[in-house]
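heads up, no residue letters with this:
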């Protein structure tokens, strides 16, 4: 198998972690597969798994959500890939090979306040439709994401959709008990500090839960 991965978001907070964990594990689990990673060379240098023998790196600095990526990504990808994994909805619409896309959420359609401007909103609508049409299979990370996808992209072929939950790093199952980080009870928030992450509600919940 020759598997291509659009890894340009490898150092992004959320999707970057998904790429890091999935690709690093697949590289180890499938030593007979050849992985072609497309992305920034300076980002690849930060991760040991990109130096494995079954990994090929292709430099690509095309910005996310840009017109440039629609031409540069399919041009740089090898033509003999068995499948391309796109970890976000900004798929290369001119790519002609088999493709799997992961849809994490429909925030860019459901929450126009975080995607301000007519052009950005139009781009999101076009690309979500293109992603669901071009992809041979669609991985959604939750049942809610599936329901949102059906709601905002009603033309999607439901037979393509698969529920694939985000995994949990094995390190979380081997945490040794020790001295608490703080004396008082606390919540851990691992998301971005952005309005749509609902951090305000978490703070309100903490106030209610605090003794």
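Everything's here; your move. The model shown is predicted, which means the values in this text are computed figures rather than measured ones.

make it CA atoms for all contacts and neighbour counts henceforth
Fine.

and the helices in the protein?
Using DSSP state H, the helices of the chain run over 14-29, 41-44, 67-76, 107-110, 118-134, 143-152, 199-209.

mind putting those helices into TSV with distance to residue 7 and mean neighbour count?
Formatted as TSV, those follow (distance: least, CA to CA, whole Å; neighbours: other CA atoms under 10 Å):
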stretch	distance to residue 7	mean neighbour count
helix 14-29	7	15
helix 41-44	9	15
helix 67-76	11	15
helix 107-110	21	17
helix 118-134	17	18
helix 143-152	22	16
helix 199-209	28	12
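
in addition, the following structure is provided for comparison:
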């Protein structure tokens, strides 16, 4: 059996974690010949760092380039894989090679104002519709994403497999230079517009005002990569905030640091208008940290009753939820226990095995 996997996004945020966690668990199957495609030196090095023993690592073209489809067609002719697995929207269009595609979200379709350009949104929709017609199976990471994908493509539901993401609990010491004495709320994620970070800042200002007479006032810690369009707007909003003295920006951290940061927080707060899955929410629940989240996309499905849900863009409800956790230790304890129980439903081992099963069945 020969399986090709496009891992060119292995260095990119949540999708990179998805690729790494699955590769880590399936590339040691001795009866399968894996062909792993990387793009630049960083992605190739990350693939090689997985210590694969009997796989071929192949350098592919830049993502979303004109050359890409020509290269993919040639790759399939040369190596003749039994199945091609793409964990993102790009796949070989001009090849008869059976293909499995993972769809993580449809944010650009549901909210066109958040697409990087009209051309990018059109390309995304076109690729999904071709996938609905051509791919043997479509993996969706939540029922919400599957529903959105069906809505935009009209795909037959029998071709969709819902396979949830897992949870990674590598837990060590933060080793972060800034002083991070509790109590603090934490946000983990990027500053893309639909993440609604300004709403979180506005909600925290209300929390800070309500806690003005407390001996120890809570802080807000923002962690994650934030070099995106509109990041300057968020940075300016922090600088002009009435609570800026209590807001700290840490930027990108490694997994161990993030988990330590989350585990020591009052709660993880996610004001995002839309999530295809909500990886950090599950990780926080698994670490015993209460979660407050806006109810966009898959969040109600993934979190269930294990956290506090608020309507997207509702700053007052967000601040009230944060205050309720500060002022109610019993609620905090309840959310901790409910979150741990809910997080037990998610496992990268299960994700990887189910994904491999889909690939093997699609290759028959």
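Yes, it's here. Since this is a predicted model, take the numbers as computed values, not measurements.

dump the helices of the first structure to TSV, plus distance to residue 60 of the first structure.
Shown next, in TSV, are those (distance: least, CA to CA, whole Å):
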stretch	distance to residue 60 of the first structure
helix 14-29	16
helix 41-44	8
helix 67-76	7
helix 107-110	24
helix 118-134	20
helix 143-152	29
helix 199-209	34
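
of those, which is nearest residue 169 of the first structure?
helix 14-29 (7.7 Å; CA to CA).

how far off centre is the closest one?
Using CA atoms, centre = their mean, to the nearest Å, the mean C-alpha position of helix 14-29 of the first structure is found 10 Å from that of the whole chain.

got the contact list for it?
For helix 14-29 of the first structure, contacts defined as CA atoms under 8 Å, 6 or more residues apart in numbering pick out 7, 9-11, 33, 35, 49-50, 52, 54-55, 87-88, 166, 169, 191.

let's see that with 10 Å instead.
Applying CA atoms under 10 Å, 6 or more residues apart in numbering, the external contacts of helix 14-29 of the first structure come out as 5-12, 33-35, 37, 47-50, 52-55, 85-88, 102, 104, 166-169, 190-192.

returning to what we had before: residue 176 of the first structure: which of the helices of the first structure is closest?
Of all the helices of the first structure, helix 14-29 sits nearest to residue 176 of the first structure, with 22.0 Å by CA to CA.

if we can go back for a sec, of the helices of the first structure, which is nearest residue 162 of the first structure?
helix 143-152 (8.5 Å).

what about the helices of the first structure, which gets the closest to residue 59 of the first structure?
With CA to CA as the criterion, residue 59 of the first structure lies closest to helix 41-44 of the helices of the first structure, at 5.7 Å.

what packs against the closest one?
If you count contacts as 3 or more CA pairs under 10 Å, 6 or more residues apart in numbering; DSSP states H and E, helix 41-44 of the first structure packs onto strand 55-59.

now the strand it packs on and helix 14-29, what's the angle there?
Going by axes from the mean of the first three to the mean of the last three CA atoms, to 10 degrees, strand 55-59 of the first structure is angled at 150 degrees with respect to helix 14-29.

what angle do strand 55-59 of the first structure and helix 67-76 make?
Going by the same axes, to 10 degrees, strand 55-59 of the first structure makes 140 degrees with helix 67-76.

kind regards, and thank you for your time.
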